[in-house]
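Asker: got a structure for you, letters missing:
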């Protein structure tokens, strides 16, 4: 009964986005089933990460574009849920969601563009490519799991605070596995790693959250 009431009261735009995300998964499967499986289970499949790091594909590769948009929409829904959870006075609407989506979209477009330029214009070392590719693909795995959690939160009575706990856990696991896989590069170039984290990860995200919250 609670699940039925949840479905009835859910905003139609959220339902539309969740359906669009499902269609995106179907499209990804149609484009490349093996890459979809690799993206879903990349946290547990280092061979897939190594293969991806050796391949140079187009910046506008259809699979990557769809996967990118899927990731941004899932993360923007999660961020928006967190924002409205902490600010109950905010009216949940598509209009208030759009700025969150556009902010994250801008962040990831700039970030992925810079990473692509590093890959293909400067021909960076294989170890660094593995570092970036593993980070991106691990994020894909996390977003697939978060998509399932968001669906459960919207329609199955899965409490929002548990969604946020799960997100924190998944990102922590992603960070730890990424650190372990790339430990040699990180500890050999610790100064540059810290500089990268501060310049490309922490500072932009801090600025985004200051703008959105």
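Answerer: That came in fine, so what should we check first? Being a predicted model, the structure only gives us computed values, none of them experimental.
Asker: please make it C-alpha for all contacts and neighbour counts, starting now.
Answerer: OK.
Asker: contacting residues around the helix or strand hosting residue 63?
Answerer: Assigned by DSSP states H and E, residue 63 falls within helix 62-86. Helix 62-86 is contacted from outside by 17, 21, 24, 27-28, 31-32, 90-92, 97, 100-101, 104-105, 108, 139-140, 143, 146-147, 150, 160, 164, 213, using C-alpha atoms under 8 Å, 6 or more residues apart in numbering.
Asker: drop anything exposed from those.
Answerer: By neighbour count, with 16 or more other C-alpha atoms under 10 Å, the contacts of helix 62-86 hold 21, 24, 27-28, 92, 97, 100-101, 104-105, 108, 139-140, 143, 146-147, 150, 160, 164 as buried.
Asker: included below, for side-by-side comparison, is a second structure:
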């Protein structure tokens, strides 16, 4: 039987990434503790969305911190998934993580810019702003959920392939539920522009993540 050596992931820089995430969360709580408390209860109540959705709250410093935590945490989960699923031709090191985080950030920014351009062209700025805040807030919360899972997988027990696959499927389902709920709220607008809505789904909700997958792999 041929012995195949596997690289052991260094936890030094991962520890720094996690400390940065925790420091960012502490900063967000320090900036606005009431708003942070509403945010961490997002799956129990939509009070955070109702109170903060209006007034271009997406571009605030508080929300920017949560977006950064999302990018760092989700990128780390993708990085760990690549290691567990043993994708070929991937060197498991800091360079791979930086590549994932950079691509994730690039696609994230491009999506927002394109959506804002579309909103300006079709004069639906308020609708798109509310939609973006709703969607990004829930994805920020998913990034928060992944943080303790990343800690568990790195320092306690390395997950099996089936665990990672189940988690990925669960995250996809949660994302679909969030998108479906916001689409249902704007059902009349969508039905009146069904063709453009289908194009939007394909171009901005499906294609970017497929591109991210292809660029990483």
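Answerer: Cool, the structure landed. Note that this is a predicted model, so its numbers are computed, not measured.
Asker: work out the TM-score between the chains.
Answerer: Scored against TM-score structural alignment, normalised by the length of the first structure, the superposed chains reach a TM-score of 0.81; 205 aligned residues with a C-alpha RMSD of 2.8 Å.
Asker: and the residue mapped onto residue 87 of the first structure from the second structure, how many neighbours?
Answerer: Residue pairing (TM-score structural alignment): residue 87 of the first structure is matched to residue 86 of the second structure. Counted by other C-alpha atoms under 10 Å, the residues lying close to residue 86 of the second structure total 13.
Asker: could you measure from the spatially most central residue of the second structure over to residue 133 of the second structure?
Answerer: Nearest residue to the geometric centre of the second structure (C-alpha atoms, centre = their mean): residue 139, 4.6 Å. Computed with C-alpha to C-alpha, to the nearest Å, the distance linking residue 139 of the second structure and residue 133 of the second structure is 10 Å.
Asker: go on, residue 103 of the second structure?
Answerer: 21 Å.
Asker: ok, residue 120 of the second structure next?
Answerer: Using C-alpha to C-alpha, residue 120 of the second structure is found at 16 Å from residue 133 of the second structure.
Asker: let me see the contact set for whatever residue of the first structure lines up with residue 216 of the second structure.
Answerer: In the first structure, the residue matched to residue 216 of the second structure (TM-score structural alignment) is residue 212. Listed by C-alpha under 8 Å, 6+ apart, the contact partners of residue 212 of the first structure are 99-100.
Asker: go again with 10 Å.
Answerer: Neighbouring residues of residue 212 of the first structure by C-alpha atoms under 10 Å, 6 or more residues apart in numbering: 79-80, 83, 99-100, 103-104, 206.
Asker: residue 46 of the first structure versus that one, what's the distance?
Answerer: Applying C-alpha to C-alpha, the value for residue 212 of the first structure to residue 46 of the first structure is 35 Å.
Asker: circling back: ok, the residue nearest to the centre of the second structure - contacts?
Answerer: By C-alpha under 10 Å, 6+ apart, the neighbours of residue 139 of the second structure are 66-67, 70-71, 74, 133, 145, 171, 174-175, 178.
Asker: what's the match for it in the first structure?
Answerer: Per TM-score structural alignment, residue 139 of the second structure is aligned with residue 139.
Asker: same check, this time on residue 202 of the second structure
Answerer: Aligned partner of residue 202 of the second structure by TM-score structural alignment: residue 198.
Asker: what number of residues lie near its match?
Answerer: 13.
Asker: that one contacts residue 207, correct?
Answerer: No. Look at residue 198 of the first structure against residue 207 with C-alpha atoms under 10 Å: they stay out of range, at 11.9 Å.
Asker: next one: the spatially closest residue to residue 101 of the first structure that is not a sequence neighbour relative to residue 96 of the first structure, how far apart?
Answerer: Of all residues not flanking residue 101 of the first structure in the chain, residue 76 sits nearest, at 5.1 Å (C-alpha to C-alpha, 6 or more residues apart in numbering). Look at residue 76 of the first structure and residue 96 of the first structure: by C-alpha to C-alpha, they are 12 Å apart.
Asker: more neighbours: those two, which one.
Answerer: residue 76 (21 against 13).
Asker: to which residue of the second structure is the more buried one aligned?
Answerer: When the second structure is aligned by TM-score structural alignment, residue 76 of the first structure is paired with residue 75.
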